[in-house]
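Asks: sequence and predicted model, in that order:
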Amino acid sequence: MITSEQKLYTRAYQLSLFTIVYNIFEGVVSMFFGYHDGTLALFGFGIDSFIEVMSGIGIAVMIVRIRRNAGNVKSKFETTALRITGVSFYLLSAGLLAGIISDLVTRHKPQTTIWGIIISSVSILTMIWLTYAKKSIGKKLHSEPIIADANCTRICVYMSVVLLASSLIYALTRFAYADLLGVAGLIYFSVSEGKEAFEKIEGKECSCGKCRNEHPA
């Protein structure tokens, strides 16, 4: 007989799978229109979505591990996924910084940021829902790792807000550096997520900058 706890873990796993699929779709669309319209912020947002896919796969494996035995240590796959995620976020940050310099030198301007407005608006609504859905399940299960994952989903909301703001500013004012300001915001959050991935490898459960030891002495 399936218990209430098993149903909650199944729901948590389903949410992690949804996160993976959604980010793949978001990444493809964002990179396509980011490249087509010449907006670095949207293109970088798309790359971030694919990094989130790797992070999401690691979370899915974590949920399976916790479901089977909450006392188990992180699997080798989880640790590898976190390390790849952390490095990828740092590489993304470096690439976006190079992009800012290049656009400043060439005085490049996006053709339009309308797709940035549309994609970021959808992302904000989706990620807010995911944040609260994950947190609700985490609290019911008294699972700090799942609650931490829910809190970190909020970072995706912040990144979407940054993209929306920069896209709106450019669309309304044609301010030349609006897109680059959005990229700067993405760099800040990418560095934060990269740092957190490595903190998790060290045996800590993080809530977007606030970490605690997973196994206190």
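Replies: Good, I have the coordinates.
Asks: all contacts plus neighbour counts: C-alpha atoms, from now on.
Replies: OK.
Asks: buried set for stretch 70-78?
Replies: residue 78 (16 or more other CA atoms under 10 Å).
Asks: return the distance of that stretch from the chain's centre.
Replies: Stretch 70-78 sits 21 Å away from the centroid of its parent chain (CA atoms, centre = their mean, to the nearest Å).
Asks: now do it: everything it contacts.
Replies: 58-59, 61-62, 65-66 (CA atoms under 8 Å, 6 or more residues apart in numbering).
Asks: now the helices for this protein?
Replies: Secondary structure of the chain (DSSP state H): helices at 4-37, 40-68, 76-106, 114-141, 144-173, 178-201.
Asks: distance to residue 213 added to those helices, as CSV?
Replies: Below are the helices of the chain laid out as CSV (distance: least, CA to CA, whole Å):
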stretch, distance to residue 213
helix 4-37, 23
helix 40-68, 16
helix 76-106, 16
helix 114-141, 18
helix 144-173, 11
helix 178-201, 9
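Asks: structure two is appended below for comparative analysis:
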Amino acid sequence: MARTVTSSPTTTRTQEVRLGIWIELVSIGWMIVEASVALSVGIATHSVSLQGFGFDSIIELISGSILLWRLVVERRGSSLETIEQAERRAAWVTAIGLFLLSVYIVVDGLVSLFTHTQAQASWWGVGLAIAAAIIMPVLWQGKLRVAKRIGSVALKADAACSVTCAYMSITLLIGLLLNRFLGWWWADPLAGLVLVYFLVQEGREALHEARTGESCSCGDDDCCE
């Protein structure tokens, strides 16, 4: 099984790992906020896209916590073998969760479209989508910089998924605004169905890691075949 973090016990590497830990802590904190707001508002307003966005945040929270644990172990100078095995098992859970979530959103979205179920407009949802579209690219840049400097493929993949989350937030925002200002009730479930594309890409990446022990960037067709 390929190791996803190279070993180089230098002062610079130690500092970069410490920076990576802080970035992951911020990312996890934001995922908690994102999931809490998206799910509570999504359920209250019957928004398919917000609920899907919230459940995806929970899954990213779990995978981010595993990566944080991995960085902390390296920071302490411990062996990474056990953590790599745990990360691989967690990848199976993440992949299954993402695929099940995709099925849920497809079914819920189609039911909403056929029954003309209209989601209530919510400025909380709009605000969350705007905040995510701003925050996630910043986290992506930080994660990618650290990943390149310490040679962490797993952190690089996590950075790519942060970009995916930013794309998802923009899709979410468009759907919410169309529903809010133009009254296009179908825009919300349609946006939820569009999110499935991103969820499936993340699921394929997690499945690839679970099978091979190697990570690839979200949406990278070459390494996720």
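Replies: Good, I have the coordinates. Since the model is a prediction, treat every value here as computed from it, not as a measurement.
Asks: what's the TM between chain one and chain two?
Replies: Once superposed, the chains reach a TM-score of 0.88 (TM-score structural alignment, normalised by the length of the first structure), with 212 aligned residues with a CA RMSD of 2.2 Å.
Asks: hmm, back to that, of all the contacts of stretch 70-78 of the first structure, which two lie farthest apart?
Replies: Across the contacts of stretch 70-78 of the first structure, no pair lies farther apart than 58 and 66, at 12.3 Å, counting by CA to CA.
Asks: out of the contacts of stretch 70-78 of the first structure, who's nearest residue 153 of the first structure?
Replies: Taking the contacts of stretch 70-78 of the first structure together and measuring to residue 153 of the first structure by CA to CA, the closest member is residue 59, at 11.4 Å.
Asks: not counting sequence-adjacent ones, nearest residue to that closest one?
Replies: residue 16 (6.8 Å; CA to CA, 6 or more residues apart in numbering).
Asks: residues contacting that neighbour?
Replies: For residue 16 of the first structure, the contact set (CA under 8 Å, 6+ apart) comprises 56-57, 59-60.
Asks: equivalent analysis for residue 143 of the first structure, please.
Replies: Taking CA under 8 Å, 6+ apart as the test, residue 143 of the first structure contacts no residue whatsoever.
Asks: now which residue in the second structure aligns to it?
Replies: For residue 143 of the first structure, the aligned residue in the second structure is residue 152 (criterion: TM-score structural alignment).
Asks: show me what residue 10 of the first structure aligns to in the second structure.
Replies: When the second structure is aligned by TM-score structural alignment, residue 10 of the first structure is paired with residue 18.
Asks: with residue 205 of the first structure instead?
Replies: Match for residue 205 of the first structure (TM-score structural alignment): residue 215.
Asks: hang on, its match packs against residue 159?
Replies: No: between residue 215 of the second structure and residue 159 there is no contact, the gap being 11.5 Å when judged by CA atoms under 8 Å.
Asks: returning to that earlier point: could you find the closest non-adjacent residue to the match of residue 10 of the first structure?
Replies: Per CA to CA, 6+ apart, closest to residue 18 of the second structure is residue 75, 6.9 Å.
Asks: number of nearby residues for that neighbour?
Replies: Neighbour count for residue 75 of the second structure, taken as other CA atoms under 10 Å: 17.
Asks: could you list every residue that touches residue 46 of the first structure?
Replies: 26-31, 34 are the contacts of residue 46 of the first structure under CA under 8 Å, 6+ apart.
Asks: no wait, residue 170 of the first structure
Replies: 113, 176, 178-179.
Asks: of these, which are reproduced in the second structure?
Replies: Contacts conserved in the second structure for the contacts of residue 170 of the first structure, counting by both residues aligned by TM-score structural alignment, their matches' CA atoms under 8 Å: 176, 178-179.
Asks: highest neighbour count among these?
Replies: Highest neighbour count within those: residue 179, with 31 neighbours (other CA under 10 Å).
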